[in-house]
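Q: Pasting a predicted model and its sequence here:
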Amino acid sequence: MFTLLRHLSWPELRHHAGRHAVAMLAVMLGVALAFSVHLINASALAEFAGAVRSVGGEPDLTLRGSGTRGFDEAIYARVAAHPQVALASPVIEIDSYAIDASGQRKPLRVLGIDALVAPQLAPALLPQAAEGSSRFATLDPHAVFLNPTAQRSFALDAGDALQVQSGLSLQPLRVAGGNAAPGVPLAVMDIAGAQAAFDRLGRLSRIDVRLAAGADRASVLRELALPADVRAAAPDEATARLSNVSRAYRVNLTVLALVALFTGAFLVFSILSLAVAKRLPQFALLGVLGLTARERLQLVLAESALLGIVGSVLGIAAGTGLALLALRWLGGDLGGGYFEGVAPTLRFTAGAAALYAGLGVLAAVVGGALPARAAQRMAPAQALKGLGEAGHAPSRPWLGPALMAAGALLALAPPVAGLALFAYASVALLLIGGIACVPAGVALLLRWVRPSTQPQWLLAIERARHLRSSATVAVAGVVASLSLAVALTVMVASFRDAVSRWLDTVLPADLYVRTASPGGGGNETAWLPPDFVVAARVLPGVARAEALRATAMPLDPSRPAPVLIARPLEDPARTLPLVGELMPETPDTRSAYVSEAMAALYDAAPGTRLTLPLTRIGADGSARSIDADFFVRGVWRDYARQHGAVVIAESDFRALTGDTRVNDLAFTLAPGADMAALQQRLRALAPDPALIEFAQASEIRAASLRIFDRSFAVTYWLQAVAIVIGLFGIAASFSAQVLARRKEFGLLAHLGFTRRQVLAIVAGEGAAWTAAGALLGLALGLAVSVVLVHVVNPQSFHWTMELLAPWGRLAALCAAVVVAGTLTAALAARQAVSRDAVLAVKEDW
């Protein structure tokens, strides 16, 4: 086999390097996209894990509070005094904002630590005082030490003032040095100073514990008798949580990137079909000389494997380069929002490279399988006389419908570990089954075409109608690429329309005021105080002002915390984008309204009871955790928070928690009111006007849709790549056919057909087959889009939407493919029909 490959396959690849380069390019592109996505996500996750380990250190266990305000610091004394505890490090965690050197407000994470204890568990947190600073600077309650990311972000030197937001005011702190922690912008300060500056007196966020040698973890926890609002967490909990929640996102990106590899397999199929057709005399001669059918099969498969190997090696190199560029210019986020603030370095692994290279080789071999079988089935003696072509696979009309039926059944299967694995398999079976239905579909569609009186059009239509097996070779790539393009177009259009209508519902006010990103961790430190809210409600020009309070609500350590939203709810059916009907209210029970993600992740279906962990703030500022029961009345759509959200009445939230803070104010203006004047009055109410942000509903809507379009821009590029690959397949297929039909064209020339008429025949066949392929691709794409919209999206991201088909865009897409396919077929025939007619039929004399 090696000798066969060395003496026949490699010279053939070199001789037809230009044609085979196109197939290698398709394999390379698919491997490069998939491998680059893997590298970006793996590097970002590894960087995040490294940053978490550096900041969290290497404790044996971490004690965390179940609420957003932590737990009573009195527990620390009990933990530190336990005989089996070697070291206990108390920590305050604050997510807030700070003002940089240019006056811009940027996110900043603040850790309050005991500088004498924390570095023993997490050396990266060791405060490094700047030259000339006091040796007691680490104990200064107003001193902060910035990590390298924060130093670059805020452009502040030692001795400069750093203004950190707390509420609607700024806390003045002094940069006294740095720390070596990687990751997001981070400031380290004395724990007592952090408690005072951010209203955390008497509270802790966590205690990192190192046990004594030989201590039993379970026994220590049992003896500590921790209160219900304190739990023992694994040190790598944050990394595991991010890995779990971003897994569906990473898998979807990888599957999307493999679209190019899938369509590339069809291009390899078309290129090798052309190669087999062009080399029929060679195969026939070799067959007569003793080359067996099995060896012919192995020869073509060896060529496809060589194409895959070369393309995959180039794809791994290109994917590594793409990942480097993406990590440098885009970070590790790629629009998913999971790795914000992480600046990862590339983590190349040979195992992953081998896996994706293997996928590329497999795709090439699968693409070359049918041409290899055609070469195996040929009759050498007949082919040597010019009486036979490469054989076609036996007809199996039941195969396509059976595969599509199996795909439809798989779409009904539930997700596996939060991944839509069966749905992906369903899409694959639908595509393969739809392509297997091409011959029957072409015959059915062309049956309705009326015969033409023009001889060239009559020949074109009749040949396209009767040689249906050739249609599979000609339009399989078009059907595959167009169906994927149609499916992605419908999915994106449906999602965009759903988001647009959702924004119309959730943005009813004229003006929005906030001081923290919605749903972010800064909501606990950057908020609008009650006196500001009261004064804002009575300003001239305000017809109505609705307050909103958003806070994180930890429910499951393995998942990010859902968001609890407290807002006025006089008419939930009007103010919430509900899915389904509302359950009737129950007497003496508080009502809650959950997002679709909340219902899916926590089984919070309408009619069930939901227990929410809340923090009760006393009149003296003390805090304690409570559990509050709610009756789930309904489910609403929320495209902003993938991890879940719960809406309750503002009055219920305040009665249960005593928390009067507000994160957002929504103003409905009185008729004729001046919005600019209202903004000036609101700025005058704030202690620092720079800490509040204004946005109109139209601005938020436009910005949201802009972000949406930018996030899905890659899908349009992938559609274009798929279509181009499909057109290359048409060109290769028709090139193979016109080479095999050169005697037919010569005979037509002897019968009086002009060169233009022969070209018209081929172009007519191309138009007929491409039009049939476009219709089949459109129908198949719509079927795949149903799976993407109604199965993949809800299973992966817990969002539902209505299917919207943009018929104008789809019609333009199909028309462009038909025109391009017709022109491609005509161009592919030019070389063959330019031969002298006598030479074309000379072999038959």
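A: Received the coordinates, thanks. Residues are numbered from 1 along each chain as shown.

Q: all contacts plus neighbour counts: C-alpha atoms, from now on.
A: OK.

Q: Strands of the stretch 1-150 of the chain, start to end?
A: Counting by DSSP state E, counting those that start in this stretch, the stretch 1-150 of the chain has strands at residues 61-65, 71-72, 85-99, 105-113, 128-129, 143-146.

Q: and G18, which of those is closest to it?
A: strand 105-113 (52.6 Å; C-alpha to C-alpha).

Q: Can you give me the buried ones in the strand or helix carrying Q456?
A: Under the criterion of DSSP states H and E, Q456 resides in helix 455-466. By 16 or more other C-alpha atoms under 10 Å, the buried positions in helix 455-466 come out as 456-465.

Q: Could you list the residues in contact with it?
A: Residues outside helix 455-466 that contact it (C-alpha atoms under 8 Å, 6 or more residues apart in numbering) are 442-443, 446-447, 451-452, 471, 757-758, 760-762, 764-765, 768-769.

Q: also this one, for the comparison:
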Amino acid sequence: MFALLCTFSWQELRHHPWRTAAAVAAVMLGVALALSVQLINASALAEFSGAVSAVNGQPDLSLRARQGGLDDALVERVAQAPGVAAASPVLELGTSATTGGAGAKRIAVRLVGVDALSVALVSPALMPVPAPAVEGEQRSRFDLFAPDAVYLNATARQALSNGAAAPATVQIQRGLGLVDLRVAGSVNAPGAPMLVTDVAAAQQLMERVGTVSRVDLRLRPGTDPATLLASLGLPPQVIAQRPGEDGERADNLSRAYRVNLTVLALVALFTGGFLVFSVLSLSVARRQQQIALLGVLGLSAPERMRLVLAESALVGLLGSVLGIALGTGLAALALRLLGGDLGGGYFSGVAPTLHWSTPAALTYGALGVVAALVGGWWPARAAASMAPALALKGLGPVNADGRRNHRIAIALMLLAVALAWAPPVAGVPLAAYVSVGLLLVGGIAALPLAVGVLLDRLAPRVARRALPLLAVERSRRLRDTAAVATSGVVASLALSVALTVMVASFRDSVTQWLNGVLPAQLYVRSGGNGLGDGQTLPPDFVSAVRRLPGIERADPLRATTVLIDPARPAVTLLARPLAHDDAGVAGQHLPLVAPAILPPTGTKAVPVYVSEAMVDLYGARPGSWLDPLASAFPRLPDATRFFVAGVWRDYARQHGSVVIDLADYVRLSGDTRVNDLALHLAVGADEDQVRAAIRSLAQSSGAQDLIEFASAGEIRAISLRIFDRSFAVTYWLQAVAIGIGLFGVAASFSAQVLARRKEFGLLAHLGLTRQQILGVVALEGLAWTVLGALAGLALGLAVSVVLVHVVNPQSFHWTMELALPWWRLLALCAAVVVAGTATAWLAGRAAASRDAVQAVKEDW
């Protein structure tokens, strides 16, 4: 019997290819997008973790500073501790390298200093491999410790070779200068471009004498790490990490972005479920007499239900198989063309290969089948509850349980509102996502009620016009059919409206935020400053810039990182001059979410301003003490504590940032290094002349190519361009969702007009012309799509409130104001209405062109 049902279902799908294609395409696209996001992220994360594991090796423990570097005196003390087999110091800094000469390109690299005597025991991939000596060349075995020798990994060698032989020398940037180094060999470390040298040479080269980034430890067999750490008595600024935590932090860094992309990808699958529901509901209605005949011939109600479910399962299976293939291809193409950063910049520089995951493919394939089965459940119930005798005569209950459906719809929407207030689960807004789904399901379930209310008020207005009256009355009497036909377009339009509002709100908030955090007209920094903490501006250069004509004030800016929680990404510490008002409250030039408060009197309180992420992740609320920040200041005076004076919006650093006045930072840390200069120009000063003067200063030391300028307007433009690129996938998903919805409308109208041939024949006998019949169909399409557009707009606005005020704060830990781009929303709705009306008209042409007499004879 099951095989017979499957055969019957397959024949039904095969004889209506366009209707079947609509449902299959929706499921296929949802599965493909979700699987491609999963494969891209898994491949990038695996590549990143593999590179980190190869470079860092597998030490038993790694000692790091919470902020800055470690005193290299710690290396000798730790190496002599009982239970330590080897202690390998590592200094790692970001900089840039070039081969020099005209036309030579400059690339971002990591300069890694290692101890050749110990690194092989802990991180063999970082062990320098001297190049074989060529004829007539002398190679010294002490090149491993030579201050002018570096070793390139394969990525750096390829990037610097320009298609020719490997370079013999490279130039490394240090501040605003270049240092020539000799390429003495290679290292086997994978990943981003890397240059390895002796740790002492790296300290001298980058002016980090006495400092290392970490100390990797290999313990003797049987040594307990906890006992060893207790015996070492490390200061609180030093933390011990186990292997693999770098990969875990990278996973945490991209998790929220990854989850949101996956949910957006499942939006198409969600819409596909509604489209399957729409197509099968109309299919069951069109085949009512056929299914009733099967019932008379002995097919029981459960078997009729399984018949429709078999059709939906076949749709889901076809869509899932095609979706898995398409998703794999999309993932491979994206990894080849875009890398693995998913538009969010989390894995920039990583060029992974595709890591196929059978469990992920089976999971998303199963989701596609489940979505199709859920979409086919209600049509299957309708087929099972059909009374065969009445159905054979074209009779049957219409909306028999409509009141119960309305109660269920209202209950679902009330539950959605309640879930929107629920807290996140493990940092993921699961309840909010469920709330969005319930809002859509409940809103679409309430469509018949909304259709009835609107059409009841519209009917009296068209009572004197025959064609509009026919269209409105038919839609009014068959409101369930209208609701089913428009459910796909309502779901897709609602999600498109929600994404449009969310992106517009975010973009508007980012624009306002940029206006607040960019007070200066011009910014200048070292060309390698974006590569990490390795590059700063020399003090004499900063002093010379301040004395240039046309510059009213030059504010130095300092940025560094603090590892408050080893399991989470580092927090950014920003030191900048802060304005003070008459009451002595700082932070007036920061985009604060509420007025700042004064520190308590009689204490050595240093006011700091935290981003919204710090409140959610670390509980740093205004008026509290941020004691973990003390780890950034090893020589903090006694009784000095950091007071949270305010919370500011920071859209650039998702995992937390802290702002401190520059004077307080220099006083407490003694660090006078400068990452950027914010230049406030004098009234009437010419920006181009100021740039030329600064470039002339750099040219005097041969560093004219190592200076980067950016005006506030350029930074805004670049930031918004990056924003648009990051959200490009949402724009594409909107178009895809609308396309799927309109495809569903086309399939629905096609099925209906074929089932209404007798009706059209009767209208033709009553005197209506072909154009008038097409006009009735087009007016029905207009009425239905207008109702669908109104319902989709209302549902989309409700969903956007949840996305803006719940999902974004819980996922990314920042808030924003709701912005409604009305013209864009109205244009979106108008496009749906026009496309839906045209689709209905085109679908009606085939049925209206058939012979009217033959159509009426079929009714005899």
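A: Alright, I've got the coordinates. Keep in mind it's a predicted model, so treat the numbers as computed, not measured.

Q: Looking at the strands of the stretch 1-150 of the first structure, which is nearest to L121 of the first structure?
A: strand 85-99 (7.9 Å).

Q: Give me the neighbour count for the equivalent of T561 of the second structure over in the first structure.
A: Aligned counterpart of T561 of the second structure in the first structure: A552 (TM-score structural alignment). A552 of the first structure sits with 20 neighbouring residues when counted by other C-alpha atoms under 10 Å.

Q: Next one: A552 of the first structure from R710 of the first structure, what distance?
A: According to C-alpha to C-alpha, to the nearest Å, A552 of the first structure and R710 of the first structure sit 28 Å apart.

Q: cool, and L539 of the first structure?
A: In terms of C-alpha to C-alpha, L539 of the first structure sits 38 Å off from R710 of the first structure.

Q: Include mean neighbour count and distance to L614 of the first structure when you put the strands of the stretch 1-150 of the first structure into JSON lines, please.
A: Formatted as JSON lines, the strands of the stretch 1-150 of the first structure follow (neighbours: other C-alpha atoms under 10 Å; distance: least, C-alpha to C-alpha, whole Å):
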{"stretch": "strand 61-65", "mean neighbour count": "22", "distance to L614 of the first structure": "12"}
{"stretch": "strand 71-72", "mean neighbour count": "24", "distance to L614 of the first structure": "12"}
{"stretch": "strand 85-99", "mean neighbour count": "22", "distance to L614 of the first structure": "18"}
{"stretch": "strand 105-113", "mean neighbour count": "21", "distance to L614 of the first structure": "23"}
{"stretch": "strand 128-129", "mean neighbour count": "20", "distance to L614 of the first structure": "38"}
{"stretch": "strand 143-146", "mean neighbour count": "29", "distance to L614 of the first structure": "31"}
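
Q: Output the ones you listed in JSON lines; the columns should cover distance to A260 of the first structure.
A: Output for these, formatted as JSON lines (distance: least, C-alpha to C-alpha, whole Å):
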{"stretch": "strand 61-65", "distance to A260 of the first structure": "45"}
{"stretch": "strand 71-72", "distance to A260 of the first structure": "52"}
{"stretch": "strand 85-99", "distance to A260 of the first structure": "41"}
{"stretch": "strand 105-113", "distance to A260 of the first structure": "38"}
{"stretch": "strand 128-129", "distance to A260 of the first structure": "50"}
{"stretch": "strand 143-146", "distance to A260 of the first structure": "44"}
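
Q: what's stretch 505-516 of the second structure aligned against in the first structure?
A: The aligned range for stretch 505-516 of the second structure is 494-505, by TM-score structural alignment.

Q: circling back to that earlier point, quick one: closest of the strands of the stretch 1-150 of the first structure to L827 of the first structure.
A: Closest among these, using C-alpha to C-alpha: strand 105-113, at 57.6 Å.

Q: Show me what that closest one is packed up against.
A: With contacts taken as 3 or more C-alpha pairs under 8 Å, 6 or more residues apart in numbering; DSSP states H and E, strand 105-113 of the first structure sits against strand 85-99, strand 186-190, helix 191-197.

Q: Please enumerate the strands of the stretch 501-650 of the first structure.
A: 511-514, 542-552, 563-567, 578-579, 591-595, 609-617, 623-636, 645-649.

Q: which SS class is the alignment partner in the second structure of G752 of the first structure?
A: Using TM-score structural alignment, the partner of G752 of the first structure in the second structure is G767. Using DSSP: H, G, I helix; E, B strand; the rest coil, the structure places G767 of the second structure in coil.

Q: Buried residues of the match of stretch 505-516 of the second structure, list them for me.
A: 494-499, 502-503.

Q: How far off centre is that stretch?
A: 19 Å (C-alpha atoms, centre = their mean, to the nearest Å).

Q: Also stretch 110-122 of the second structure?
A: Per C-alpha atoms, centre = their mean, the centroid offset for stretch 110-122 of the second structure relative to its chain is 36 Å.

Q: how about stretch 693-705 of the first structure, which residues of the second structure does it hit?
A: Counting by TM-score structural alignment, stretch 693-705 of the first structure corresponds to 708-720 in the second structure.

Q: Nearest to A393 of the first structure, out of the strands of the stretch 501-650 of the first structure?
A: strand 578-579 (49.8 Å).

Q: Which other helices and strands does that closest one contact?
A: Here strand 578-579 of the first structure touches strand 623-636, going by 3+ C-alpha pairs under 8 Å, 6+ apart.

Q: The strand it packs on vs strand 609-617, what angle?
A: Counting by axes from the mean of the first three to the mean of the last three C-alpha atoms, to 10 degrees, strand 623-636 of the first structure lies at 140 degrees to strand 609-617.

Q: buried residues in strand 623-636 of the first structure?
A: Going by 16+ other C-alpha under 10 Å, strand 623-636 of the first structure has these buried residues: 623-626, 630-636.

Q: do the same with stretch 344-354 of the second structure
A: Those buried within stretch 344-354 of the second structure under the rule 16+ other C-alpha under 10 Å are 344, 346-348, 350-354.

Q: would a markdown table of those with distance to L232 of the second structure and secondary structure be doable?
A: As requested, those are arranged in a markdown table below (distance: C-alpha to C-alpha, whole Å; DSSP: H, G, I helix; E, B strand; the rest coil):
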| residue | distance to L232 of the second structure | secondary structure |
| --- | --- | --- |
| G344 | 41 | coil |
| Y346 | 35 | coil |
| F347 | 36 | coil |
| S348 | 38 | coil |
| V350 | 37 | coil |
| A351 | 40 | coil |
| P352 | 40 | coil |
| T353 | 42 | coil |
| L354 | 44 | coil |
